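Undergrad: No sequence on hand, only this structure:
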């Protein structure tokens, strides 16, 4: 590709990226997600020559393009963490080679790279592209869809943004989410506190017990707390949310058993444990072969050495790896600031990462 061709390709990518970013797609606003799906479908249709299936599950709009028997799965999402109206404070801009705007890094640039990579192929045969609409809130409606789509392809390439310095993500921790509810008994805190069963005190015991379950790379973190009704009443109810991150499936199973083995300490209280595993871990063994391939292809393209990272955050790539599909993640934008005010994309990296994805697809098909 000549310099002029590269400049023109980058300009076209930025035009598509602007179109996607200007259509805000806050995960919790299902109407906004539906509008975004239409825009993503239109951009994709321009490059792929055909529109996607619209898959609406419990009100959430997902998109899927399928071209023949699946050999390669490309996976992304079009929802973002940014509430509607964020464009007013975080407007789309491209200044000094840096693109900014809500969702630009996580992960609308990855979608643009995907469409442009596919447009450059001689044939789309063997490719499936799935773009979900609820990744940022745990993929509650799309998890089964992802798992079903991932059974069969030889590889899944996840177009989430890269790690620091453009590193590909070869490992992701699995996640589990729990709520520990404590049921006690109310009583007047001044007149007869001894007749109550203090859910707050019991919750304190449980928070310490929960935190002690974590070990090594496994984190078990009490998060959102609530309890009590009035200042002068022994609390009859208290609860804590628990965030779990694990690097191995065996650890996820151990933590789940330990959570359900919790027992009350304060007489008269009762525990209710809700939740469980949300995403299995993406273990590095599921990415090793594909990362080696990516390194070889990057060298041939003159992109320089690739680096890799294992990260604590989960993605839909956890689901593909969980059903046995070799998975390489973090192939999307190079930049930083996911979920933060300084979210940005390095524009000059867009063509190279697009070329790498195209080469990976061709190699695996």
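TA: Happy to help now that I have it. Quantities reported herein were computed from a predicted structural model and do not represent experimental measurements.

Undergrad: can we go C-alpha only for contacts and neighbour counts from here?
TA: Fine.

Undergrad: How about stretch 143-153, which residues are buried there?
TA: Neighbour-count burial for stretch 143-153, counted by 16 or more other CA atoms under 10 Å, picks out 143, 145-147, 149-151, 153.

Undergrad: My error: substitute stretch 323-342 in the last question.
TA: Buried residues in stretch 323-342, counted by 16+ other CA under 10 Å: 324-338.

Undergrad: Inside helices: which ones of the residues you listed?
TA: Using DSSP state H, no member of the buried residues of stretch 323-342 sits in helices.

Undergrad: picking up where we left off before, what would the buried residues of stretch 143-153 look like in a markdown table with secondary structure?
TA: Below are the buried residues of stretch 143-153 laid out as a markdown table (DSSP: H, G, I helix; E, B strand; the rest coil):
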| residue | secondary structure |
| --- | --- |
| 143 | helix |
| 145 | helix |
| 146 | helix |
| 147 | helix |
| 149 | helix |
| 150 | helix |
| 151 | coil |
| 153 | coil |
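
Undergrad: got another, please set it beside the one above:
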């Protein structure tokens, strides 16, 4: 793998800012990425525009794909971030908005495929809305992964370069409380206080977490009422749920929908549900074992694994039953933060690992 070529590609991608919520910026980034891919792979990608967001796909061979390389080119960084945090490489460290999450991983994916002696059966899908929760690309990802022998996700690695073999599933809810307004000074007893009901429900929801199983149920943003002298007629709070297993997701979902009011006359409305299924350890175990063996053959540093709370598009591929290994991308740190960085010496090593893993998958 040619590190200088990889760094040239990384510079090109990072210096084209691509905040997820700016469709025009994502479209510009897609064109830059298409150019990099054309240079490395020798072919144009498909441009798939969904809800105004541009996703790119390269497919090789005439049959259905057997291995999927998955990533995204959008970032959390707004236009203008390069002015405060310019792209630079110093002392073996690359810096710049989106370099770690996950433009270096995209570069590594393209170079890994370019190194294959036979690309037949490989699909590369780079989406443009992952940081938003993949609202337009989820169905595309699931269809592309269905039937594949493996999905290799080039998201950034965990601490120390560990691969991500487990990701918690995510569920998002809005708990709404409906009461009745009245004057807080003249006749508070005539109202049904939504704030008081919210207080009861926040505590009930908080209690649904299970630390022993790694399930977190966190009430987050809350609002209620209109003025300081009115018994609030309505209020709501958001809930963020993370669970390692589908069974835990389903348990919490059932418990939330079973919430009952405490304040007489109050009503509860539950909105939302599971957003991403978990990437369970069973989905990654075989691929991780193969990656460990390959790393040994290539004389790379021993691979570690990590279970993480954050979600990725790998949750979707695992959710349709496709064996999935995540965190194969950049080694570094500081995702979404000013200290975002990539250890550049690891880029060709990771690309070589992915290339060998791809070959094993498509040969089978």
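TA: Thanks, I have it. Predicted model only: the values in this text are computed from it and were never measured.

Undergrad: quick one: TM-score?
TA: The TM-score (TM-score structural alignment, normalised by the length of structure 2) is 0.96; 358 aligned residues with a CA RMSD of 1.0 Å.

Undergrad: sorry, back to before: closest one of the buried residues of stretch 143-153 of structure 1 to residue 27 of structure 1?
TA: Ranked by distance to residue 27 of structure 1 (CA to CA), the buried residues of stretch 143-153 of structure 1 are led by residue 143 at 15.0 Å.

Undergrad: contacting residues for residue 200 of structure 2?
TA: residue 262 (CA atoms under 8 Å, 6 or more residues apart in numbering).

Undergrad: Next one: the equivalent of it over in structure 1 from residue 194 of structure 1, what distance?
TA: Mapped onto structure 1 by TM-score structural alignment, residue 200 of structure 2 lines up with residue 205. From residue 205 of structure 1 across to residue 194 of structure 1, the span is 18 Å (CA to CA, to the nearest Å).

Undergrad: What of residue 302 of structure 1?
TA: Distance of residue 302 of structure 1 to residue 194 of structure 1, given as CA to CA: 74 Å.

Undergrad: just residue 286 of structure 1 next, same as before
TA: Going from residue 286 of structure 1 to residue 194 of structure 1 by CA to CA gives 56 Å.

Undergrad: Of these two, which one has the most company?
TA: Higher neighbour count among residue 286 of structure 1 and residue 194: residue 286, with 20 against 12, using other CA atoms under 10 Å.

Undergrad: So which residues of the stretch 151-300 of structure 1 form strands?
TA: Applying DSSP state E, counting those that start in this stretch to the stretch 151-300 of structure 1 gives strands spanning 155-158, 168-172, 174-183, 219-227, 237-246, 270-279.

Undergrad: The shortest one vs structure 2, mean deviation?
TA: Compared with structure 2 after fitting, strand 155-158 of structure 1 deviates on average by 0.4 Å (mean CA distance after the TM-score superposition for structure 1).

Undergrad: matching residues in structure 2 for that strand?
TA: With TM-score structural alignment as the criterion, strand 155-158 of structure 1 aligns to 150-153.

Undergrad: how about residue 174 of structure 2, what's its match in structure 1?
TA: Match for residue 174 of structure 2 (TM-score structural alignment): residue 179.

Undergrad: Surely its match and residue 241 touch.
TA: Yes. Between residue 179 of structure 1 and residue 241 there is a contact at 4.5 Å, judged by CA atoms under 8 Å.
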